[in-house]
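Undergrad: Give me the fold of what follows.
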Amino acid sequence: MRVLLAETNWNAMTAAAGLVDAGLLVTRVNDGAEMLDFAKFGEQSAIVFDLDLPHMNGFDLLARLRDDHPLLPIYVLCASDDWAVRKRAFELGVDDVLAGPVNPDYLAAQIKAAVRRTYGYTCAELTVGDMALDLDHQIARINGKALHLTRKEYEILEMLVLQRERLVTREAFMSHLYAWDDEPDPRIINVYLSRIRQQIEACGGDGEMVQTVWGLGYRITARTDNAQAAA
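TA: You can find the predicted model right below:
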């Protein structure tokens, strides 16, 4: 999961560091204008920012983000527990307001739960055929055997499982994994997918559950008899 976060003060910086420690990818921006740009073109799972922003009203940013992304989990930080502030934020569609010093573990747990619900899941462990993916501990297993995945390989597999049976484009993978930061050749996705299939097969699963639909994207499915191709 990738979080878009405006690192505008110490509390937000603490949140960013804690979310990384909790296993989330974090895209850091400097202000509200950058956040709007990244939110428009990026591939993020959730958004976090402090209402006290430079050069932009925090409520205005929240309203614009919610208009553009009706279902995306959005969390705001604020210095005080003022009910009027919280009420206004909820009226604008925020998922939660975290007052005072942020607890990164609490925020990370909220984000993970909200992202699951966004895709229609309530449980932290998702299954596709013989595969079980533990979103909280970021572990994939086939018949109880853990796959040995790199961080980026796990992120790709997580994206596929959250959107099981649906196509994920190469561009979406690249945006999610790198967020325009020193992107390698997009063909690296083929390498990652090949290694994921190898790990699935090493644990006794069917690597063809990860499918390539040429010219369109990739998907994961428990039905492998109609696989079109493999990268």
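
Undergrad: switch to C-alpha atoms for all contacts and neighbour counts from now on
TA: Fine.

Undergrad: what secondary structure does the spatially closest residue to His148 that is not a sequence neighbour sit in?
TA: Spatial nearest neighbour of His148, excluding adjacent residues (C-alpha to C-alpha, 6 or more residues apart in numbering): Gln199 at 6.7 Å. Under DSSP: H, G, I helix; E, B strand; the rest coil, the three-state class of Gln199 is helix.

Undergrad: Tell me if I'm right that Leu98 and Asp82 touch.
TA: No. With contact defined as C-alpha atoms under 8 Å, Leu98 does not reach Asp82; the gap is 10.9 Å.

Undergrad: ranges for the strands of the chain?
TA: 2-6, 25-29, 46-50, 74-78, 96-99, 125-128, 131-134, 139-142, 145-146, 210-213, 217-220 (DSSP state E).

Undergrad: list the buried ones in stretch 134-154?
TA: By neighbour count on 16 or more other C-alpha atoms under 10 Å, the buried set for stretch 134-154 is 134-135, 138-142, 145-149, 153-154.

Undergrad: before we move on, what about stretch 93-101?
TA: Of the residues in stretch 93-101, those buried by neighbour count under the rule 16+ other C-alpha under 10 Å are Gly93, Val94, Asp95, Asp96, Val97, Leu98, Ala99.

Undergrad: picking up where we left off before, looking at the buried residues of stretch 134-154, which is nearest Leu107?
TA: Of all the buried residues of stretch 134-154, Leu135 has the smallest distance to Leu107: 15.1 Å, by C-alpha to C-alpha.

Undergrad: Any figure for the gap between that closest one and Ala79?
TA: Leu135 sits 31 Å away from Ala79, going by C-alpha to C-alpha, to the nearest Å.

Undergrad: Same check on Arg223?
TA: 50 Å.

Undergrad: and if you look at Leu193?
TA: Leu193 is 44 Å from Ala79, where distance means C-alpha to C-alpha.

Undergrad: One more sequence to fold, the one below, so I can look at both together:
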Amino acid sequence: MRLLLIEDDAALRLGLARQLEADGYRVDQAADGEDGLFQAREYPVDLAIVDLGLPKLSGLTVVQRLRADGRAIPILILTARGSWQDKVVGLESGADDYLVKPFEYPELAARVKALLRRSLKATSDVLTLGPIAIDFSAQVARLNGEVMDLTAFEYRVLEYLVRERARVVSKQELSDYLYPHDEDRDSNVLEVLIGRLRRKLDPDGTLAPIETLRGRGYRFTLG
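TA: Below you'll find the predicted structure:
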């Protein structure tokens, strides 16, 4: 899962990013509302954590503009203001949940997990598609009940294709999801990852779980 953390307090932002990454999330960071809005618009994001008191653009403005764009990603707002009026303003702007500073990391982690689960429209963390089961919480995939030996990148590819299985995912979109936007990408690396993942998901060559549509991208075919 790829998260966007928009927070101008550098110590808090870096600390939260380290803890979230230790929990297995990919975390992009922004120190002001303008950069945060740009990243949310330009790159695939599964959830945004947005501080309200941001420079350049306020957190409320960021949330409002994302919702005006039609972006339905879950948004958790962070606020130093604890009054119920401020909470209502944040939620009415389009946020899905709020957390008042100061807070403990386990509470933020629990809210992130709950919002992501709700966005997946799943009643549990496990999604079963034919012989393949994916435990989003544990970040583990099973084939016929046996845990698959996937690298972190292979798991991310599988998770993203499964979540977006109703449509074709372009190579560019998948690359944006996998790699920081300031890294050089090599399309050959992505093709190798897809090939390796196909062999692990379908060792007998009977499922064909990942379809390649020439010139368009990839689609997960099960479910």
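
Undergrad: ok, back up a step: looking at Leu193 and Ala79 of structure 1, which is more packed in?
TA: The neighbour count for Leu193 of structure 1 versus Ala79, taken as other C-alpha atoms under 10 Å, is higher for Leu193 (21 against 14).

Undergrad: Was I right to think the more buried one contacts Tyr154?
TA: No. The pair Leu193 of structure 1 / Tyr154 is not scored as a contact, 10.2 Å apart, by C-alpha under 8 Å.

Undergrad: Counting neighbours, what do you get for Leu120 of structure 2?
TA: Count around Leu120 of structure 2 with other C-alpha under 10 Å applied: 14.

Undergrad: got the contact list for it?
TA: Going by C-alpha atoms under 8 Å, 6 or more residues apart in numbering, Leu120 of structure 2 touches Arg163.

Undergrad: For it, give its distance to Asp135 of structure 2.
TA: Applying C-alpha to C-alpha to Leu120 of structure 2 and Asp135 of structure 2 gives a distance of 12 Å.

Undergrad: Give me the neighbour count for Met1 of structure 2.
TA: Neighbour tally, Met1 of structure 2, other C-alpha under 10 Å: 18.

Undergrad: ok, now how distant is the closest residue to Tyr192 of structure 1 other than its chain neighbours from Arg195 of structure 1?
TA: What sits nearest to Tyr192 of structure 1 in space, not counting adjacent residues and going by C-alpha to C-alpha, 6+ apart, is Glu153, at 5.8 Å. The gap separating Glu153 of structure 1 from Arg195 of structure 1 is 8 Å, by C-alpha to C-alpha.

Undergrad: And Arg151 of structure 1, by the same measure?
TA: 12 Å.

Undergrad: again, but for Ala113 of structure 1
TA: When Ala113 of structure 1 is compared with Arg195 of structure 1 (using C-alpha to C-alpha), they lie 28 Å apart.

Undergrad: Ile49 of structure 2 - how many residues pack around it?
TA: 24.

Undergrad: Would you mind finding the match for it in structure 1?
TA: Aligned counterpart of Ile49 of structure 2 in structure 1: Val48 (TM-score structural alignment).

Undergrad: my guess is its match contacts Thr8, does it?
TA: No. Using C-alpha under 8 Å, Val48 of structure 1 is not in contact with Thr8; the gap is 10.9 Å.

Undergrad: who touches Ile111 of structure 1 in this structure?
TA: Ile111 of structure 1 neighbours (C-alpha under 8 Å, 6+ apart): Ala46, Pro73.

Undergrad: any idea how far Glu91 of structure 1 is from the most far-flung residue of structure 1 relative to its centre?
TA: Taking C-alpha atoms, centre = their mean, the residue of structure 1 most remote from its mean C-alpha position is Ala84, at 30.4 Å. Per C-alpha to C-alpha, Ala84 of structure 1 is found 11 Å from Glu91 of structure 1.

Undergrad: Repeat that for Leu51 of structure 1.
TA: Leu51 of structure 1 is 14 Å from Glu91 of structure 1, by C-alpha to C-alpha.

Undergrad: which of the two has more neighbours?
TA: Between Leu51 of structure 1 and Glu91, Leu51 has the larger neighbour count (other C-alpha under 10 Å), namely 24 against 10.

Undergrad: what's the nearest residue to the more buried one if we skip its chain neighbours?
TA: Nearest non-adjacent residue to Leu51 of structure 1, counting by C-alpha to C-alpha, 6+ apart: Gly58, 4.3 Å away.

Undergrad: What is the neighbour count of the one you found?
TA: Close neighbours of Gly58 of structure 1, defined as other C-alpha under 10 Å, add up to 18.
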